[in-house]
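Peer 1: Starting from these lines, generate the structure:
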Amino acid sequence: MKVLISGASVAGPVLAYWLERYGFEPTVVERTPELRHGLGGHAVDLFSNAVEVAERMGLGDAVREARTRIQQLTLCRDGKRPIDVDLDRLNAGISDRHVEILRGELTRLLYDATRDRVEYLFGDSIATLADDGTGVDVTFEHGKPRRFDLVIGADGMHSTVRRLAFGPEESMQRPLGGYLAVYSMPDELQLGNRMLTHMKIGRLVGLYGVHQTGQARAAFMFHSASELRYDYRDKDQQKQLLADEFREYGWEVPRLLKHLDAAGDFYFDSIAQITLDTWQKGRIGLVGDAGYCPGPAVGGGTSLAVIAAYVLAGELAAARSDLPSGLRNYERMMRQSVDASRALAPKVMKTLIPGGPLAMRAVPLAFAVLPHLPTGLQRLIWAQNGIGKALGSLQLPDYADLVRA
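Peer 2: Prediction:
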C-alpha cells in the first residue's frame, strides 16, 4: 500500500521508517530542499517513550551521541546574583531517559535512517487532495499527479494537508499569548557547554553553545497581550518584530541582535495550539503538530510527535485491510496523551515567561533547590508534573509481529 507523508522533520520520517518496516510503500514530500537538513533549529527534548522509540529504530546510541551536552545553566536577573545550575545532576535526578538534541540534528538522524528505503520528494508540496473512498488523488506544486492509498499530514503547525482537508488554520489555532524565536550566531561569549538565561516579567532570553558547530544559539520568548499579525513565511518581517520587542531589553541582548539580520536559520512563531475534534477524515490523517500541536517549546511536542508516529504506523499495519479504521484506532490510543500535553502547555509557558513578581521569585528558587534534592524525590516530582504524566500515560505498544522487512 502506498502512503504519502507530507513533512520530513520528525513525525514524517519516524512514520515512514515504521511503515516501510511493516511492508508499506511510503513517500515523503517536503517543501524545503534536501540541503536544508543539518544542525539548525532549537534544542528539543526526547523523553521516556520517545527515547524508547528511537532505540527500537536502532538510533538510541546515535541520538545520545548527538545530544546538546549543555552542562551548566546560569540564570541571570537585573540586580540579583546569578544562579548556577548543574544540568547533568538535574537531568540525572529527573529521568534517566531524557535526551536534549538540536531539532536539525534529530531530523538528520531520522532522514539518514530512512533515505535508502523511503522515497523523498524534496522541494515540492501538495497542491490538491481528492479522496474518493478507495484512495486519494494528489496533485503537487511541481511533480506529476499521483494516487495513494493514504495521505498523512506531518507538516507542522502550518500544515498544508490540514488546510486542504480540514479547513483554514485560523479556526483551529488557539494562541497562548507567547512567541518564540531562535537563531544561530558566533559564540562570542565562549559558552562552550554552558547556557545563559536572563528573565524579566513577560520575557526570557537564552544563549547556549552548540558543540557540533562551535557557534551559539540565541533564543527569545515573550508574552504579548494582543495577537501579533505577520506572515509566517516572511522572515524579514519576523526579524523586525523581534528586534522591536527586545531593542530596549538590555543585558547581552544588543550583542545578540547584531547577528539577527545575518541569521540564515532564523525561526519565529507564536506559541499556539492546534485543536481539532478529529485528526482523520476518510483516507487522510494528521500526526504531530499538524494535528494537535500542544505549543512550541512548552508542551513536549517533539516527543509527542515521535510517539504518535510510531503508534500510527503500528495501528495502520494492524488494520492493513481497513486503513481508516487504523486511523481511528491511533486517534483513540493517543487522545489521552495529547489532551494532557495540551493542558500542560499554558502552565509551562507561564513558568518560562514570568507573568509577575511572584513568578520572578519562584522560578529561580525552584532552579536553585531542585538539583540538591535526593534523586528519589526529584523523580517523584517529575513523575507528578504535567510532562511526566503526559508522555508516560501511554504504555508503548509492541508491533514487532507486524514487521515484514
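Peer 1: all contacts plus neighbour counts: C-alpha atoms, from now on.
Peer 2: Will do.
Peer 1: Give me the buried stretch members for stretch 49-58, please.
Peer 2: 49, 50, 51, 52, 53, 54 (16 or more other Cα atoms under 10 Å).
Peer 1: wait, doesn't the last one sit right on residue 60?
Peer 2: Put plainly, it is residue 54. Yes: with contact defined as Cα atoms under 8 Å, residue 54 reaches residue 60; the gap is 5.3 Å.
Peer 1: Second input sequence below; structure requested for side-by-side comparison:
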Amino acid sequence: MPTSGTKKVLLAGASIAGPTMAFWLARYGFAVTVVERAPALRLGGQNIDVNGPARQVVRKMGIEAAILAQNTTEIGLQIIGQDGEVAGEFPKEASLTGTRELEILRGDLVQILYDCSKETVDYRFGDSITALEQHPDEVFVTFASGKSETFHLVIAADGVRSKTRQLMFGDEPQFKSLGLYIAYMTIPRQENDNDWWRWYTAIDRRVLMLRPDNKGTIRASVAFLEDDTETDEKRPTDEQKSLLKAKLAGAGWEADRIRQAIDGADDLYFDQTGQIKAPRWCDGRVAMIGDAAYCPTPISGKGTTLAIVGAYVLAGELSRHDRHQDAFAAYERLMRPYVDEVQKLPPGTPKLVYPETKFGVTVLNTVAGIVASKPVQKLVGLFSSDDAEEEKEGIDLPTYL
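Peer 2: Okay, here's the model as predicted:
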C-alpha cells in the first residue's frame, strides 16, 4: 500500500464516480486531488437509486444510513392512462417496480459523497484540465486557470461528455446514440400531486414523468424519440426550451403544466441519451471511470451503480498493486464483463415503450395493467432474488481492506 503523499492522483469530476474513488484512494494512503469545472458542487438532478453491488460499496463507506435518510419519499410507480386514470400500479414493495429502497436525488448523493471525503481530499472547484502530457514516471497537467502540476495518475470521471476523456483517448470511445432525448427539471408541487412516480405515455413517441422529492417540489421529465440525432455539442438553452415546448404541445395529461414551467426552471437539463462504448479504459498513466468510461444510459437504471462500483474497484486495485499497469489491467478484467452485461439493453429498447399511435399507447398501458395485477406480481415474486443476491448481481466485489 502506498505511503501517504507518495503517489499523487488527480480525478476530473466531482459528481458520483469521482468523489467515490477519491474517498477510497485517500483511505489507501494516496494524495488525492479532485478538480471540478463548476464553481461549486452541482447539486441538481433527478431521482437515482443505489442498487446491486453499489449498495455493498456504500455500506463499506459507512454512508448507507445517510442515503436512506435522504429518501425521496417515492412509494412506487403508477402508469397513467390516456384519460389520466391509473392503468397500473407498482408499489416499491412489489417484485416489479422502478422504485428502490435507496432512492435519492442525485444532488443529495453528491453532497453525501463530498461530505465523507472532503477532509482527506483536495477539492478544487472552478477549474478543469486543458492538457495532459504523459511521461514515464508522471503526467504533466495544465489547467484552465493557467496553473500546471504533475501527478502520478490522472482519472477522468467527468461524465458522458467528458472533456478529459477526449484529451486522453481522442475520438476513440464512441457515443452510441439511442435516438432518445430526455429533459429534467424541478417544478412546483400542486395539491393534486402525490408520492407516486407517475409515468404517462403520449402519442408521437413521447413520455412525461412526475416524481416526488423530499424538498416539497416535483421532479418532472420529458422524453421523446427523434430520428435525427446529434452527437456533438448540446443545443443552446433557448433552443432546448423551444424544442421542449414544441414536443409538449398536445401531449395531454400534465403537459401544459410542464410546458408553462420550463421558462422558470433554473435546473433544466436536456440532452440525448446514449452509451459510451470504449475499447479500453486505461492508457499509460491515465484512466477513466463512470459515465466517461461506460455510460449505460438512464434506461438501464444502472448508471449510478456502475459509477460507484467502478470507482471502488479501480481504487482497490491501485492499492493492491505496486505497478499501476497491473492495477489497470485488473480493473479492466473485473469490470468489463459486468459493464458488458449492464449495457445489453432489452431488444427493441427504447422504441417499444415509445409508441407512435394511440393504439400503440393503449396496448402498452393494457400490458402494464396486466403485469401490475396481483396474480402476476405474486408469480414474479416466486422467482425474484432476495436483497443479498441482488447486491452480488453481475460482479463479485473484492475486499481490499
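Peer 1: still on that earlier bit, quick one: which of the buried residues of stretch 49-58 of the first structure is nearest to residue 240 of the first structure?
Peer 2: residue 50 (35.8 Å; Cα to Cα).
Peer 1: counterpart of that closest one in the second structure?
Peer 2: Structural alignment (TM-score structural alignment) places residue 50 of the first structure against residue 54 in the second structure.
Peer 1: can you check residue 274 of the first structure too?
Peer 2: Using TM-score structural alignment, residue 274 of the first structure pairs with residue 276 in the second structure.
Peer 1: Kindly report the same for residue 243 of the first structure.
Peer 2: Using TM-score structural alignment, residue 243 of the first structure pairs with residue 245 in the second structure.
Peer 1: residue contacts, its match?
Peer 2: 259, 262 (Cα atoms under 8 Å, 6 or more residues apart in numbering).
Peer 1: Okay, and it sits in which element?
Peer 2: helix 237-248 (DSSP states H and E).
Peer 1: In the first structure, what range does the helix or strand just after that helix match?
Peer 2: With elements assigned by DSSP H and E, the helix or strand that comes after helix 237-248 of the second structure is helix 255-261. Aligned using TM-score structural alignment, helix 255-261 of the second structure spans residues 253-259 in the first structure.
Peer 1: List the buried residues of that stretch.
Peer 2: 253, 256, 257.
Peer 1: same question, stretch 135-150 of the second structure
Peer 2: For stretch 135-150 of the second structure, by 16+ other Cα under 10 Å, it's 138, 139, 140, 141, 142, 150.
Peer 1: Next, find the distance separating the residue nearest the centre of the first structure from residue 5 of the first structure.
Peer 2: For the first structure, the residue nearest the mean C-alpha position is residue 302 (3.4 Å; Cα atoms, centre = their mean). Residue 302 of the first structure sits at a distance of 17 Å from residue 5 of the first structure (criterion: Cα to Cα, to the nearest Å).
Peer 1: now swap in residue 153 of the first structure and tell me
Peer 2: 6 Å.
Peer 1: Does residue 70 of the first structure belong to a helix, a strand or coil?
Peer 2: coil (DSSP: H, G, I helix; E, B strand; the rest coil).
Peer 1: How about residue 365 of the second structure?
Peer 2: helix.
Peer 1: quick one: contacts for it?
Peer 2: 79, 80, 81, 87, 88.
Peer 1: Same question for residue 74 of the first structure.
Peer 2: By Cα under 8 Å, 6+ apart, the contact set of residue 74 of the first structure is 82, 83, 84, 85, 194, 195, 196, 197.
Peer 1: Assign a three-state SS to the most far-flung residue of the first structure relative to its centre, would you?
Peer 2: Distance from the centre of the first structure peaks at residue 79, with 34.3 Å (Cα atoms, centre = their mean). Of the three states, residue 79 of the first structure takes coil according to three-state DSSP.
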